[in-house]
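Visitor: Structure of the sequence below:
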Amino acid sequence: MNDIEIIFGIDVSKHSSNVAILADDSVIKEFKITNDRVGYKTLDDALNSFKSPKVIFESSGIYSRSVRAFLQRKSWIYIEINPLAAKKDMDDFRHSKNDQLDAVALATAMAQHHYQPTFREAGVYEELHDLERTYQEFNEDLVRAKNRLHQKLQLTFPEVEQFISTTDGALYWHVVQQFPHPSFVLETKLSELAQLILKATLKKMSEKRALGLAEHLKELANKSAPAVSSDACVVSSVVYLAGEIERLNDKKDETINEMSQISVSLNELPILQSIPGFGIKTAVCLLAELGDISRFHSSNAINAYVGIDLIQYQSGDYEMEQHIRKRGNSYARKILFKAVLSMVCAARYHPSNVSILYQRKKQSSSETHNKKIAIAAMGRLIRTIYHLIKNNELYDSRKCLPQH
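Guide: As a prediction, this is how the structure comes out:
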């Protein structure tokens, strides 16, 4: 049996996994393991009883991470297949779905399609990816907290949102925490108010500027007609939410700093930072989502991974307009979209091949949708990044900009 191709199909679930062993297109054994040290010892013993077995399992988010880590620790070669690709290949011969059949179907798909082993990235990329997803969670929580704060302030002190030009930043959040209701402002002397404002900001501010802001806050409080009294429970909610927003914003900054420290040894980081409009946050977040770019065989493969590859539907004389798949990594897509906009903003002083393409398409009469233009620019950006990293080159405007 050593000369026969042996395939282990593993269907991973939350606490356990179903395993099917295929030999010469025949199922020779099926068993179930727990996703723990005991279960993996059983799987390891089974794998060691064959010569060069192949292992295939679906990527199922956090649940498949444990199986992957075990296989990596034991240096087993494996194929971690995308669920969409697995479904497409297994639907040809799978007529019903259950865990046992899925394990067999995965092994059968491997026997038929002979997938290439999964590229094993360095551990730093996985750590970066986890940190970046944590950053995104903080960001999502921050957006929700800001929306809730805005709603609560409409009852307590809506005018405070006009205190300074932006409702972001330590000064605004500190003022809201101290003065969630106009009555607190009216009870405070102007000089004390100015001193509190001075202490609330980390930036240098003159006493004259602080006094002007204090007078402005007094004016806003004088004309405010709150819907609730100063001792209402919603006032406490405003204080809590403003503090939570500040805490979440600090956690975001801490996460980016940690990502920067972890990625400092990677060659890709200075390459990404050399691109006009790319700051450290954009660079580390994109690096975290794309991972080791050397695993992609072309820039088009990155397009597909991100989900900006074009599809077109045609039936008879009807031909639908091209649109992107949006099946890929939505976080990477969002980062690239914002990166393009940053490059366009930086184009005044630091033009790039991406910003020039964006502006040309925007001026063209045939392009009317800004999102379509941005997607085209994202494709250009991906090709640029792929070329630079593959060739270990920094961005050079003399090479990248069109010559006249």
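Visitor: only C-alpha atoms for contact and neighbour calcs from this point on.
Guide: Noted.
Visitor: Name the residues of stretch 111-128 that are buried.
Guide: 111, 124-125, 128 (16 or more other Cα atoms under 10 Å).
Visitor: mind checking how far that stretch is from the chain centre?
Guide: 19 Å (Cα atoms, centre = their mean, to the nearest Å).
Visitor: ok, now stretch 130-140?
Guide: Distance, centroid of stretch 130-140 to centroid of chain: 7 Å (Cα atoms, centre = their mean).
Visitor: What residues sit buried inside that stretch?
Guide: Buried residues in stretch 130-140 (16+ other Cα under 10 Å): 131-132, 135-136, 138-139.
Visitor: From the rest of the structure, what touches that stretch?
Guide: Identification of contacts with stretch 130-140 by Cα atoms under 8 Å, 6 or more residues apart in numbering yields 248-249, 251-252, 255-256, 259, 285, 288-289.
Visitor: quick one more, to check against the first:
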Amino acid sequence: MLHTPTLFVGIDVAKKDFFVCVLDDQRQVLHSSALPMEREGFDKLLTLLSIYPKESLVVGLESTGGYHHHLFRFLTSQSFRTFVLNPLQTRTFSRLSLRKTKTDSIDAHHIALFLLSQYHSLEKPFRHPCPELRSLTRYREKVVTLIAMVKNLLEDAIFDCFPEILEYTTGYPKSLLSLLLAFPGATAIQKASESSLEAFFPPNKRGRKSRLSITKIKELASSSIASPDSAEENVLQNIISQLFFLQEHLEKLDAHIQSLALQAFPTEIQILTSVPGIGLVGAATFLAEIGSISRFENYKKLIAYAGLDPAIYQSGQSSTTGHISRRGNRHLRRILFLLARSVRRFVPAFGEYFNLKFAQSRVAKKANLCVAHKLLRLLYAMLSHQTTFDPFRLTSFPQEVNL
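Guide: Next comes the predicted model:
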């Protein structure tokens, strides 16, 4: 049984240090100090907190772009009741103070005051069933972003060395990139023998005729406007090598993510992947962000957690609904947008709903947002009821999702 706390510890976290403020239930400051963000600082914090009964303590620290992770894990490993607080909530609370001075020590004091006044309304601390999976899926997001950046560089590099070839390809197939890695540019291809180029043009197994043949690429190279430049050719080779490395790394990362997800969420993965358009990695990313569907009393709380709830403005007799709040989990919001874009291609009801919303707004992003909102409600119902996807249960769609 949890005891009602009488001591409230606010911690303001920065990259190199953190500030601690301890309040009692009468709002009296019992301690305030700055500690280094290193083992020495953690040990001093433990010594400081050890003088108080552990059951009387509650600790709060803001979510600060990753800086808080090590301290949070340390505190939870020592069995302290610890909350990661939304900075927007604590910032709004601190604005109620008449004093406009802002320092790290004052921020720690405001966090402690926030805990004191809002403790009973805070969501209970959640222990993620597989934090390793969440770390990997968020890292994957960064790798995908890097690949997109490298592809943008690649297009510029190809334009510098062999611009004509861009009109005959989409998506940069591996065979073409391997060719350009070996023969970086129009000049190198023009000098190469046809026999040396044959290895890069394997027969098409699907029977489709490629727009690029050896004859065609030699013809393009001979009439290219690109001038020989060894520096630009070297840049092209380096960019292609980077892309190959990242793509291979992504494949290994996906395999690791899939293995972890199947171990941690076997039933949930089976449920989510029953929806056409949702693959194993997408399902794993979604589950890594929500942790457990039991955290959310209803679909509205899950929608708010994703930041897909609309911002509402009221004044007097007027009330308007604006854009989505974007105050929730941005990683969850991102994967939902991607899943919505995929699912609408495979599930007719979602495709029709997208077309309906696009006809109303004429903005594809807004229409896809509506699909993401509807999809999240469906996924919540499926996970809550432990049922796989059944297209016949979408009979009243798009108005409501019935399960």
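Visitor: hang on, the earlier thing: nearest to Q312 of structure 1, out of the buried residues of stretch 111-128 of structure 1: which one, please.
Guide: A111 (31.3 Å; Cα to Cα).
Visitor: Is the closest one in a helix, a strand, or coil?
Guide: helix (DSSP: H, G, I helix; E, B strand; the rest coil).
Visitor: same check, this time on F93 of structure 1
Guide: coil.
Visitor: how close does the alignment partner in structure 1 of S33 of structure 2 sit to E319 of structure 1?
Guide: When structure 1 is aligned by TM-score structural alignment, the residue opposite S33 of structure 2 is F31. F31 of structure 1 is 49 Å from E319 of structure 1, where distance means Cα to Cα, to the nearest Å.
Visitor: So those two - more neighbours on which side?
Guide: F31 (14 against 10; other Cα atoms under 10 Å).
Visitor: ok, L272 of structure 1 touching L266?
Guide: No - contact criterion Cα atoms under 8 Å: L272 of structure 1 and L266 do not qualify, at 10.7 Å.
Visitor: what about the two, which has more around it?
Guide: L272 (24 against 13).
Visitor: Doesn't the more buried one lie inside a strand?
Guide: No - using three-state DSSP, the secondary structure at L272 of structure 1 is helix, not a strand.
Visitor: excluding its backbone neighbours, what's nearest it?
Guide: The spatially closest residue to L272 of structure 1, leaving aside those adjacent along the chain, is A283, at 5.6 Å (Cα to Cα, 6 or more residues apart in numbering).
Visitor: these two touch, right, that neighbour and L269?
Guide: Yes - look at A283 of structure 1 against L269 with Cα under 8 Å: they come within range, at 6.5 Å.
Visitor: the more surrounded of the two?
Guide: A side-by-side neighbour count of A283 of structure 1 and L269, using other Cα under 10 Å, places A283 first with 23 against 18.
Visitor: What helix or strand is the more buried one located in?
Guide: Element membership for A283 of structure 1 (DSSP states H and E) is helix 280-290.
Visitor: Superposed on structure 2, what's the mean shift for that helix?
Guide: After superposition onto structure 2, helix 280-290 of structure 1 sits on average 2.3 Å from its aligned residues (mean Cα distance after the TM-score superposition for structure 1).
Visitor: Since that was my last question, I'll sign off now.
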